[in-house]
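[1] could you work out the structure for the sequence below:
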Amino acid sequence: MTFPKLMHTALDATDVRGLAEFYRELLGVRYRPGDETPQEGEDWLVLVDADGKRVLAFQWVPQLARPDWPAHEVPKQMHLDFHVPTREGLEEHRRRAEELGATVLLDRTADDEEPLYVLADPAGHPFCLLVGNP
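    Below you'll find the model as predicted:
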């Protein structure tokens, strides 16, 4: 039996290009061929890795309530986890994420087993940067 495989994860955004740019810069990926040049009325963009494999997609929505994690009045519903190999890499990528517009929601770098940061991307979607095994 052949099972379905994850093609990509799609994130809602009121600014599709802006959120795609955030993750393109953060992750060092590129646009799917045809998505590179901004177009009026963009409602769907896809980012791919160096091999052309889909990584993330972005879908336009007219409004988006920012999750208020760690509270649960506006739940996050999902989040992304990104692995980095070292504590030094963790700090480097946290700084880069903040420079790109992310906000730190939780600093759990004192955890010896799995140091991590929980951040919110510019649209408010929580994501983690952590030192651990992929």
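
[2] contacts, neighbours, all on C-alpha from now
    Will do.

[3] tell me the strands in the protein, going along the chain?
    Ranges of strands in the chain, per DSSP state E, are 9-13, 30-31, 44-48, 54-60, 80-84, 103-108, 116-120, 126-131.

[4] and the first one, what's buried?
    So the one you mean is strand 9-13. L11, D12, A13 (16 or more other Cα atoms under 10 Å).

[5] quick one, it and strand 80-84 angle?
    If you take axes from the mean of the first three to the mean of the last three Cα atoms, to 10 degrees, strand 9-13 sits at 120 degrees to strand 80-84.

[6] would you do the same for the sequence below? I want to compare the two.
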Amino acid sequence: MIGKLQCIVLDCHYPAALARFYAALLGGEVDRPDPRWSLDEDWSTLHTDGGLVVAFQRVQDFHPPQWPDPAHPQQIHLDVDVEDIEAAERAVIAHGGAPLKAYEGWRVYADPAGHPFCLIGGSA
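    Here you go, the predicted model:
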């Protein structure tokens, strides 16, 4: 092993707002003080209950991905296990997510900054 994952970083326009969206989706604490990072309008974090840290970084000329268009690549995406995919979908939409495509047992959404992510039903 060369190293261990410190955090996953998503580029976006509005870091704090995107951190709150993912807190609603995954749980955890937004912008918990952490000596590894300074928190400001250009950087926000989400410390999940499982220990994973997702960070959100402001990019002035951010261009959101457009799934599944390879001309606008995903950059990164998350798969999220859920017990009830219908209830999870309602919550995602209520918090600003947008449905992109439904498949048998899983669905693709865009977060408020346009990053695609998947809800995987029944495997939580």
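
[7] what's the TM-score here?
    In this superposition the chains share a TM-score of 0.84, using TM-score structural alignment, normalised by the length of the second structure; 120 aligned residues with a Cα RMSD of 2.2 Å.

[8] sorry, back to before: V46 of the first structure: which of the buried residues of strand 9-13 of the first structure is nearest?
    Distance to V46 of the first structure across the buried residues of strand 9-13 of the first structure (Cα to Cα) is lowest for L11, with 10.3 Å.

[9] ok, the closest one - contacts?
    L56, A57, F58, Q59 (Cα atoms under 8 Å, 6 or more residues apart in numbering).

[10] kindly report the same for M78 of the first structure.
    With Cα under 8 Å, 6+ apart as the criterion, the residues that contact M78 of the first structure are P126.

[11] what's it aligned with over in the second structure?
    Under the alignment by TM-score structural alignment, M78 of the first structure pairs with I76 in the second structure.

[12] which one of the buried residues of strand 9-13 of the first structure is nearest D49 of the first structure?
    The closest of these, once distances to D49 of the first structure are taken by Cα to Cα, is L11, at 16.9 Å.

[13] neighbours of the residue lying closest to V61 of the first structure once chain neighbours are set aside, how many?
    Closest residue in space to V61 of the first structure, ignoring its immediate chain neighbours: T14 at 5.3 Å, by Cα to Cα, 6 or more residues apart in numbering. When counting by other Cα atoms under 10 Å, one arrives at 16 neighbours for T14 of the first structure.

[14] and the gap between P115 of the first structure and R32 of the first structure?
    Distance of P115 of the first structure to R32 of the first structure, given as Cα to Cα, to the nearest Å: 32 Å.

[15] I meant V46 of the first structure, not that one.
    From V46 of the first structure across to R32 of the first structure, the span is 6 Å (Cα to Cα).

[16] those two: who's more crowded?
    A count of neighbours by other Cα under 10 Å puts V46 above the other of V46 of the first structure and R32, at 23 against 17.
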